[in-house]
Structure formats: C-alpha cells, structure tokens
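Based on what follows, work out the 3D shape:
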Amino acid sequence: MQVNFSKYPDQLVPAIVQDAQTKMVLMLGFMNEEALKQTEESGKVTFFSRSKGRLWTKGEESGNFLMLKNIAVDCDNDTLLIKAEPVGPVCHTGADTCWNEENQETDFLPYLEKVIAERRVLPVEESYIAKLFSRGINKLAQKVGEEAVEVVIEAKDNNDHLFLEESADLLFHYLMLLQAKGFTLKDVTGVLRERHVKK
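All right, here's what the predicted structure looks like:
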C-alpha cells in the first residue's frame, strides 16, 4: 500500500473511518506515516492530532477504541479508508458517529441473501442451505409453511425469545424460497413500494 503523504504540506492524509460491520461512516481524522504504522502494529486506530500536536490513539482516554479491521488507500493514494470495529461511542459528545447518526446495521439481509446464493451455487460441505436447496422447491415451500405456523403459535404465548427465534427461522427460510423462485427481497419491496405509491 503506497500512501502519498508528500501531497500535503503537513504530511497528513485524511483517514475516513467506517464501521466494518454496518458500513456507517464514523469519523474523519488525519494520519501521518507514523500514525499509520502504529495503527497497523497495535490494531488500534491512531491519528495525528493537529490540536495536540502528537500521535493520538482514539479511545486512549475514554476506552472507546476503534479496533482495526482493514485499511485501503484511494485511487490517488492520498486518502485512507479505515474499516474498524468501534468499542463504544465514537464522537467525544457521546454520539455513535461524529455526524450524530445512530450506528445501526442496515444491510444484514442483503448480506444474508448473498450468503444463501453463494451456498446454493457453491455448496459448502455440511451446509444446511445446500442440503435444503437440493431437496427441491416443494420441501422449501413446506419448510416455510411449518415455520409460519410456529410463528403463529409463539405469537399466542408470552415467550418473546421463542417468538423472535421462530420469526428469524421463518425469515431465513423465506429468503431461501424467494431465491429458489428466482427472486430476492428487492423484488418484494418493489411490489410494496408500488402499492404504497398507488395509495
């Protein structure tokens, strides 16, 4: 990874920090060559603080570290994208991000759809997904029906944990059934969006 620190008079390149899981942009800092090296070696995101005039590891006082997952440099070699796992709030105000946004996972279902598609095309040994797909559309449809009944049963009881577990099972198998029919959640939300516009 070649980073062009000399492009800037102060030898500091912008470092955009993104949550490795949720993909939310968390903050913007600046790194010199030493800060980048310390980040890579320690596994904790470290910047050069312009106000402090020294290296500064995010979380060194609060304990809200940014645990390094990946570093990438842009096409001009003068800006870094740091993917990290935040340990607590990122902003000094106590907010999740420096833009006062809530850091929530918003893209897990598309990710899960991708995993299902990959396991279907390239089955992993002992994969439940591959085994169920191999049993055909009728078995998949039957499984969705069974899970739907279990959701209804748990909805009538007071065990929230079991209700959520069965709901997750239903959604998971429904995603598989959609793919078996050649569709994804995007197709379903498209229908819902169209209905919403009509109303």
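
C-alpha only now, for contacts and for neighbours.
Fine.

got the residue ranges for the helices in the chain?
For the chain, the helices defined by DSSP state H occupy 33-42, 108-121, 128-134, 137-155, 160-180, 185-198.

got the ones you listed as a markdown table, with distance to Asn64 and mean neighbour count columns?
A markdown table is the format used below for the helices of the chain (distance: least, C-alpha to C-alpha, whole Å; neighbours: other C-alpha atoms under 10 Å):
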| stretch | distance to Asn64 | mean neighbour count |
| --- | --- | --- |
| helix 33-42 | 15 | 16 |
| helix 108-121 | 24 | 15 |
| helix 128-134 | 38 | 16 |
| helix 137-155 | 39 | 16 |
| helix 160-180 | 30 | 18 |
| helix 185-198 | 36 | 10 |
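
Please generate a structure for the following sequence too, so the two can be compared:
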Amino acid sequence: MDLNFAKMPDQLIPAIVQDAGTGQVLMLGYFNAEAWAKTQAEGRVTFFSRSRQRLWTKGETSGHYLQVVSLHVDCDQDTVLVLAHPDGPTCHRGTTSCFDVAVPVAAVAPVASSTGILVGVGAPAPAVGFLAELDQLIERRRQFPAEEPGSYTVRLFEKGLARIAQKVGEEAVETVIDAMAGNKAGLAGEAADLVYHLLVLLRISGSSLNELLAVLRQRHQTIGAGQRRPLPE
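All right, here's what the predicted structure looks like:
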C-alpha cells in the first residue's frame, strides 16, 4: 500500500515515529513523495521540513539517525507509522522523545481535563516498554562492562552462567513463597527480581527478550488459528 499524497492540500503526509524496541512515541514529522522514497531506499528516516522547505534526514547534524525497522500505512493512506531504532536522543533538547517533559515533573503545572486526564506530564511510552529498555541496558552492560564496572549487572556477568542460573532459581522460589503466603507487596518485589535475573540469563545464554516474545507471539497465533497446545499436567 502506498501513500495518497493527493489527499493533502500541501502534499505532505504526517508520520508518527515509534521506538521499535520500547514502543515509545518519539516524534512527528512529514513525508512528501521524495522523502518517502528516500526513507525506503536508504533505511533512515528522511522528512520534508516545513520550516526549512527542504528534505531533512533526521540526525544529519547530530548523528542521531532513526534506523527504519518497518513502515505502516494507515487505512486511508494519509498517515504513516514508522517503527525505528534511534541512534540517540530523538529530540533536539537531548530527550529520548519530543513528547518527553524537559523539566522535572514537580515543576510542571499539568492541566486536568473534565475527565481527570492529566496533560503535559510523563513520557509517552507504555509501561511494558521499560522491559525492552532494561533488556537493552543489560546487553550493553554485557558488551561494555568498562562503562559501569561497579554495577550489579556487570558483576553478575563476571560470575558467569552458573551463578546467574542459580539466582533465577532462587528468585523463582522466593516468588512462589510470597505468592502462596498472600504477600502481595513482597510478591511484586520478588517477581521483579525474577524477571530481571531472567533477562540477564537470556543475554548470557545468547538469547534476548525479543526471542522470548517471538515464541509467545507464535504460540498465540497458533492458538488463534485453532491449534490448541495441550494443557500442562
């Protein structure tokens, strides 16, 4: 499916950019036909800048390019969702997203709508996206331990696979104990420890959160197609 530039008076199609790893909304830009073609040809997001009246490859000055993962045209062919991997902060202010609050939340005077929704506070990322951020950070600690030599994650990797696997087992047992005891507060903490150590175990074993999610997605699609997996004993 291609874009219908003729629908727009200025021949510009809005493009929403979302982090392919975390799901965070990064920015809004505009494609004209040339920018759309250049983005597909080069694999880096190029917009048409309305203020400069020229093509603009995001990151051409800062080096913080947006590497395209996939492009999704909406049903009316007049909007694009761009999934990309950012090479650094997307916003010129140095924040991850152009929608991030640039000042501490405490200094912001949020506007409450009639429904109680707050406007102007927080980051535009789904909470579950933090798992992807954590997984990426864990992998960075594995690859570049000298950046944070004293971090707990670096020390775990130094202890090796056996110790990390042992920690997963310990945290799993503690999670079960709190669940059986009805300790809701403790359960959340132990479950968090379990998930963190599991992500470390996946990385030291050459796997990742993405591979885990791919398996879950495939199983879900199988069930959706009517192919039921046998229930556990």
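
what's the closest non-adjacent residue to Ala84 of structure 1?
The shortest distance from Ala84 of structure 1 to any non-neighbouring residue, by C-alpha to C-alpha, 6 or more residues apart in numbering, is to Leu68 (4.5 Å).

Now that that neighbour has come up, it's in contact with Lys83, right?
Yes. Using C-alpha atoms under 8 Å, Leu68 of structure 1 makes contact with Lys83 at a distance of 6.4 Å.

check contacts around Tyr65 of structure 2.
Arg44, Val45, Thr57, Lys58, Gly59, Pro86, Asp87, Gly88 (C-alpha atoms under 8 Å, 6 or more residues apart in numbering).

Rebuild those residues as JSON lines, extending it with neighbour count and distance to Ile223 of structure 2.
Shown next, in JSON lines, are these (neighbours: other C-alpha atoms under 10 Å; distance: C-alpha to C-alpha, whole Å):
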{"residue": "Arg44", "neighbour count": "20", "distance to Ile223 of structure 2": "36"}
{"residue": "Val45", "neighbour count": "27", "distance to Ile223 of structure 2": "36"}
{"residue": "Thr57", "neighbour count": "20", "distance to Ile223 of structure 2": "42"}
{"residue": "Lys58", "neighbour count": "21", "distance to Ile223 of structure 2": "41"}
{"residue": "Gly59", "neighbour count": "20", "distance to Ile223 of structure 2": "42"}
{"residue": "Pro86", "neighbour count": "23", "distance to Ile223 of structure 2": "34"}
{"residue": "Asp87", "neighbour count": "13", "distance to Ile223 of structure 2": "37"}
{"residue": "Gly88", "neighbour count": "15", "distance to Ile223 of structure 2": "38"}
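
Please point out which of these structure 1 shares.
Among the contacts of Tyr65 of structure 2, the ones still in contact in structure 1 (both residues aligned by TM-score structural alignment, their matches' C-alpha atoms under 8 Å) are Arg44, Val45, Thr57, Lys58, Gly59, Pro86, Asp87, Gly88.

tell me which of these is nearest to Thr79 of structure 2?
Checking the kept ones among the contacts of Tyr65 of structure 2 against Thr79 of structure 2 with C-alpha to C-alpha, the nearest one is Val45 at 14.8 Å.

count of residues packed around Leu83 of structure 2?
24 (other C-alpha atoms under 10 Å).

Apologies, that question was intended for Pro124 of structure 2.
Pro124 of structure 2 has 17 neighbouring residues, counting by other C-alpha under 10 Å.

looking at it, it is touching Val25, isn't it?
Yes. Taking C-alpha under 8 Å as the definition, Pro124 of structure 2 is a contact partner of Val25 at 5.7 Å.

Touching both of these two, which residues are there?
Residues within reach of Pro124 of structure 2 and of Val25 at once, by C-alpha under 8 Å, 6+ apart, are Ser97, Phe99.

Enumerate every residue touching Asn32 of structure 2.
Per C-alpha under 8 Å, 6+ apart, neighbours of Asn32 of structure 2: Phe5, Gln11, Leu12, Ile13, Phe47, Phe48.

rerun at 7 Å
Contact partners of Asn32 of structure 2, counting by C-alpha atoms under 7 Å, 6 or more residues apart in numbering, are Gln11, Leu12, Ile13, Phe48.

now Phe48 of structure 1
The neighbourhood of Phe48 of structure 1, defined by C-alpha under 7 Å, 6+ apart, consists of Phe30, Met31, Asn32, Ala35, Arg54, Leu55, Trp56.

Filter the residues you listed down to just the ones in strands.
Among the contacts of Phe48 of structure 1, the members falling in strands (DSSP state E) are Phe30, Met31, Arg54, Leu55, Trp56.

Buried ones among the residues you listed?
Buried subset of these (neighbour count, 16 or more other C-alpha atoms under 10 Å): Phe30, Met31, Leu55, Trp56.
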